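> Give me a 3D structure for the following:
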Amino acid sequence: MTDSRLSFKEMCARFDVTPRTLRYYEYIELLAPEKDGRARFYTPREVARMTLILRGRRFGFSLEEIRQWLLIYQQKGTQPQLQEWVAMADRQLQELGAQHQSLEAAIADLRALRDKAAADLAKLPPPT
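Here you go, the predicted structure:
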């Protein structure tokens, strides 16, 4: 094995993912490791793809969106892929902004209800 390839176990450890996750990403064609018998080896290309996959998941993209975006590079090259990335990022930023506003409203409501309950509790006589 060359130094530039990672074993299945090393890939799991490097990205802190389960073997099941890694096999699933291969099954849905997000990753295509080299195979030597039953052993899988991950090249720098696969390491870079895994980095992009996990980053995309962190930003809230679906695995299918990530798969389609990665496919653009294979089929059309860098410029169309970057154009699609900007469009995807714009859509996701809008979605995350809406979720952020909703979450802030829920936090404010919960805080107000908690403060009211604490005030009501303070007015009650101590338990006997």
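
> going forward, measure contacts between C-alpha atoms and count neighbours the same way
OK.

> Now the residue nearest in space to the middle of the chain: closest residue in space, sequence neighbours ignored.
Centroid-nearest residue in the chain: residue 57, 1.6 Å away (criterion: CA atoms, centre = their mean). With CA to CA, 6 or more residues apart in numbering as the measure, residue 63 is the residue that lies nearest to residue 57, at 7.3 Å, once sequence neighbours are left out.

> From residue 69, how far off is the one you found?
As judged by CA to CA, to the nearest Å, residue 63 and residue 69 stand 10 Å apart.

> quick one on the thing from earlier: where's the residue nearest to the centre of the chain, which helix or strand?
Using DSSP states H and E, residue 57 sits in helix 44-58.

> For the comparison step, fold the sequence that follows:
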Amino acid sequence: MSTPEPARPRGEGEASVQGIQDVAQELGITLRTLRFYENEGLIDPQRVGNRRIYSRREVARIQLILRGKRLGFSIREIKEFLDLYDADPEHQEQMERLAARVRERLVDLRKQRDALDLTIAELTTIERDALAYLQRTARTG
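Presented below is the predicted three-dimensional model:
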């Protein structure tokens, strides 16, 4: 008697599938993170019984989510990009919005960098003045 084949993910044919623990370990994230992404509608793993099964497509989506987070995009923005990707087979609208959001993010990051440069310069001056004071008082004391 042969064992039944595991259920295949939607639209994946012979694509490999992984359980939630394997995906979490592979991507270096927690099970809670995966469940959060599912609750937010960012991913939709297939279920076999009470187990979540992740296709290559879902793992790729998770990698895109993680990249978006690393680049400073909000969950809402990431969801918008993913939804556009699914809705627009030519990906034209997605790319236009992505380019606009990236430009906005670059402006924000450059402002933050300028503020950090100013803070670093101020702290460097304070440190230099403090060290000079200590050297003067050490010679006279």
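
> Just give the TM-score of the two.
Overlay of the two chains. TM-score (TM-score structural alignment, normalised by the length of the first structure): 0.90; 127 aligned residues with a CA RMSD of 1.9 Å.

> The residue nearest to residue 57 of the first structure maps to what in the second structure?
Residue 63 of the first structure maps onto residue 75 of the second structure when the alignment is built from TM-score structural alignment.

> which residues of the first structure fall in helices?
If DSSP state H is used as the criterion, the helices of the first structure fall at 8-15, 19-27, 44-58, 63-76, 78-123.

> okay, now the alignment partner in the first structure of residue 85 of the second structure: neighbour count?
For residue 85 of the second structure, the aligned residue in the first structure is residue 73 (criterion: TM-score structural alignment). Other residues lying near residue 73 of the first structure total 14 when counted by other CA atoms under 10 Å.

> pretty sure residue 73 of the first structure contacts residue 85?
No. Look at residue 73 of the first structure against residue 85 with CA atoms under 8 Å: they stay out of range, at 10.8 Å.

> hmm, back to that, for the match of residue 85 of the second structure, which non-adjacent residue is closest in space?
Distance criterion CA to CA, 6+ apart; nearest residue to residue 73 of the first structure, sequence neighbours excluded, is residue 81 at 5.5 Å.

> check contacts around the one you found.
Contact partners of residue 81 of the first structure, counting by CA atoms under 8 Å, 6 or more residues apart in numbering, are 69-70, 72-73.

> hmm, which of the residues you listed are the buried ones?
In terms of neighbour count (16 or more other CA atoms under 10 Å), the buried residues within these are 69-70, 72.

> Which of those residues sits closest to residue 17 of the first structure?
Sorting those by distance to residue 17 of the first structure puts residue 70 at the head of the list, at 19.9 Å, by CA to CA.
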